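Student: Below is the sequence, then the predicted model.
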Amino acid sequence: MAMAAPPVKVYGPPLSTAVSRVLACLLEKDVAFHLVPVNMAKGEHKKTDYLNIQPFGQVPAFQDETISLFESRAICRYVSEKFSNQGNRGLYGLNLVEKASIDQWVEAEAQSFNPPSSVLVFQLAFAPMMKIEQDQGAIKQNEQKLAKVLDIYETRLGETRFLAGEEFTLADLSHLPNVQYLLMRTDRGEMFTSRKNVWRWWEEVSARDSWKKVVDMQNAPPPAAT
């Protein structure tokens, strides 16, 4: 009987949007993982051992036995392909056309949705916590950019149940982290609730067990210092 492969390793805190994206993917695919803390306040992400697996000194870093990867969307694609026969088998599509549709919406998230939504998450949720003055010009500019993206999503989601078609895929999963922050930690929720198709989509994708588990991980108290 073949021995089970060791759990993959994910480096970084669940509160990181990029780390939480990877965790949601692993949970969708029923892949065993070990979450490795990275104390960024102490500069652990800048140490040589860490930079050997994440040369940009960011999170997440990912290891699967002898393979090291970084960049959350690439990690999600790798996980979905390697473990294609377990968990949510259609997460990255079952044929070339499905994969292409998923890829275009993942790229839309990375290139069009993520930039303005990340600025808003930082300015509205994190800047006040960090005692950093908010940049009102950046907030206004990126609200306008995000609104245009959400208008496109509203039209798309009036045509299909999910972004890439009729099934939940990486295209939807990739959006979960930033939307969660904008809805739960800022006062800009109306950008989503006012668009009926976007809101219907969000209520469905955010109710998935995989994402609920990630949110639970985010809300869990930090481990006690030893």
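Tutor: Sure thing, it's come through.

Student: from here on, contacts and neighbour counts on C-alpha atoms
Tutor: Fine.

Student: who touches the longest helix belonging to the chain?
Tutor: In the chain, with assignment by DSSP state H, the single longest helix is helix 136-156. Applying C-alpha atoms under 8 Å, 6 or more residues apart in numbering, the contact partners of helix 136-156 are 112-113, 116-117, 119-120, 123-124, 163, 191-192, 195-198.

Student: Please enumerate the helices of the protein.
Tutor: 17-28, 48-51, 72-82, 96-108, 114-120, 127-129, 136-156, 170-173, 176-185, 190-193, 196-205, 209-219.

Student: Same list, these, but as JSON lines with distance to Pro60 and mean neighbour count please.
Tutor: JSON lines is the format used below for those (distance: least, C-alpha to C-alpha, whole Å; neighbours: other C-alpha atoms under 10 Å):
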{"stretch": "helix 17-28", "distance to Pro60": "5", "mean neighbour count": "24"}
{"stretch": "helix 48-51", "distance to Pro60": "11", "mean neighbour count": "14"}
{"stretch": "helix 72-82", "distance to Pro60": "7", "mean neighbour count": "18"}
{"stretch": "helix 96-108", "distance to Pro60": "18", "mean neighbour count": "17"}
{"stretch": "helix 114-120", "distance to Pro60": "16", "mean neighbour count": "20"}
{"stretch": "helix 127-129", "distance to Pro60": "22", "mean neighbour count": "12"}
{"stretch": "helix 136-156", "distance to Pro60": "25", "mean neighbour count": "15"}
{"stretch": "helix 170-173", "distance to Pro60": "16", "mean neighbour count": "24"}
{"stretch": "helix 176-185", "distance to Pro60": "14", "mean neighbour count": "19"}
{"stretch": "helix 190-193", "distance to Pro60": "27", "mean neighbour count": "16"}
{"stretch": "helix 196-205", "distance to Pro60": "23", "mean neighbour count": "18"}
{"stretch": "helix 209-219", "distance to Pro60": "15", "mean neighbour count": "16"}
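
Student: Comparison target, given below:
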Amino acid sequence: MALKLYGAPMSTCTARVLVSLHEKDLDFELIPVDLFAGEHKQPPFVSKNPFGLIPVLEDGDLTLFESRAIASYVAEKFKETGTDLIRHQDLKEAALVRVWIEVESQQYNPAISPIVYQHFVAPMQGKSPDQTIIDANVEKLGRVLDIYEAKLSKSKYLAGDFYSLADLSHLPYTYYLMKTPCASLINERPRVKAWWEDISSRPAFKKVAGSMTFGGK
């Protein structure tokens, strides 16, 4: 039975899962969820995720939500195929992957997501971007990226000299950030810039990036 992913390609969380599926060269069915029509808040979808958020993955009788959990499941279940995203044969490397997945979730994402929201989502809701919010989070993200710059001076990728789920998790939000004036946060840090150019050039992400558009941007 093919995997079923409910979501929207422009969604950062859906994109995170899509990239992981492509890294594993898996067959799956993407079932679009119309966010603008509020489909994700209707009973049929809420029965899959009670929080009414995308994406949702169905694998037979198993239903999962939360994109990082889904991506980890995909990486673990299909660890013998495609790219090894979790370093399952090396306990120490696998632990470092988990550390940097947590860093993305707890440090990187809280700083970058408000910036992307103000630049892309707010205008779609008829609002002007709030520069105060942008500036505050640019400062926060800059501090995080200073740590990344130092880390990437010691290894090619975040968890070591290997691409992993830790790097993949950063792709969707950073992709949108790079379409804003705040791209300078990445470009002004040479090791972070090289890392971004590397991970964003992977074929699995290129398959997803073409559909990541907000109102034509």
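Tutor: Thanks, I have the structure now. Since the structure is predicted, the reported quantities are computational estimates derived from the model, not experimental observations.

Student: Tell me how far Asn219 of structure 1 lies from Val8 of structure 1.
Tutor: Asn219 of structure 1 sits 23 Å away from Val8 of structure 1 when distances are taken as C-alpha to C-alpha, to the nearest Å.

Student: Just give the nearest non-adjacent residue to Glu167 of structure 1, would you?
Tutor: Arg161 (7.2 Å; C-alpha to C-alpha, 6 or more residues apart in numbering).

Student: for Arg185 of structure 1, that is, sorry about that
Tutor: Arg185 of structure 1 sits nearest to Ala125 (C-alpha to C-alpha, 6+ apart), 5.7 Å away.

Student: Quick check: the aligned residue for the one you found in structure 2?
Tutor: Matched by TM-score structural alignment, Ala125 of structure 1 corresponds to Phe120 in structure 2.

Student: Pull the number of nearby residues for that match.
Tutor: 20 (other C-alpha atoms under 10 Å).

Student: Now do the same for Lys140 of structure 1: its match in structure 2.
Tutor: Match for Lys140 of structure 1 (TM-score structural alignment): Asp135.

Student: brain fart, Leu157 of structure 1
Tutor: Leu157 of structure 1 maps onto Leu152 in structure 2, by TM-score structural alignment.

Student: re the thing from before, may I see the helices of structure 1 arranged in CSV, with distance to Lys42 of structure 1 as well?
Tutor: What follows is the helices of structure 1, written out as CSV (distance: least, C-alpha to C-alpha, whole Å):
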stretch, distance to Lys42 of structure 1
helix 17-28, 19
helix 48-51, 13
helix 72-82, 23
helix 96-108, 33
helix 114-120, 24
helix 127-129, 19
helix 136-156, 29
helix 170-173, 31
helix 176-185, 25
helix 190-193, 36
helix 196-205, 35
helix 209-219, 20
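
Student: which ones are touching the alignment partner in structure 1 of Gly82 of structure 2?
Tutor: Residue pairing (TM-score structural alignment): Gly82 of structure 2 is matched to Gly87 of structure 1. Gly87 of structure 1 is in contact with Glu28, Lys29, Asp30, Val31, counting by C-alpha under 8 Å, 6+ apart.

Student: May I ask which two of the residues you listed are separated the most?
Tutor: Greatest spatial distance among the contacts of Gly87 of structure 1 (C-alpha to C-alpha): Glu28 and Val31, at 7.9 Å.
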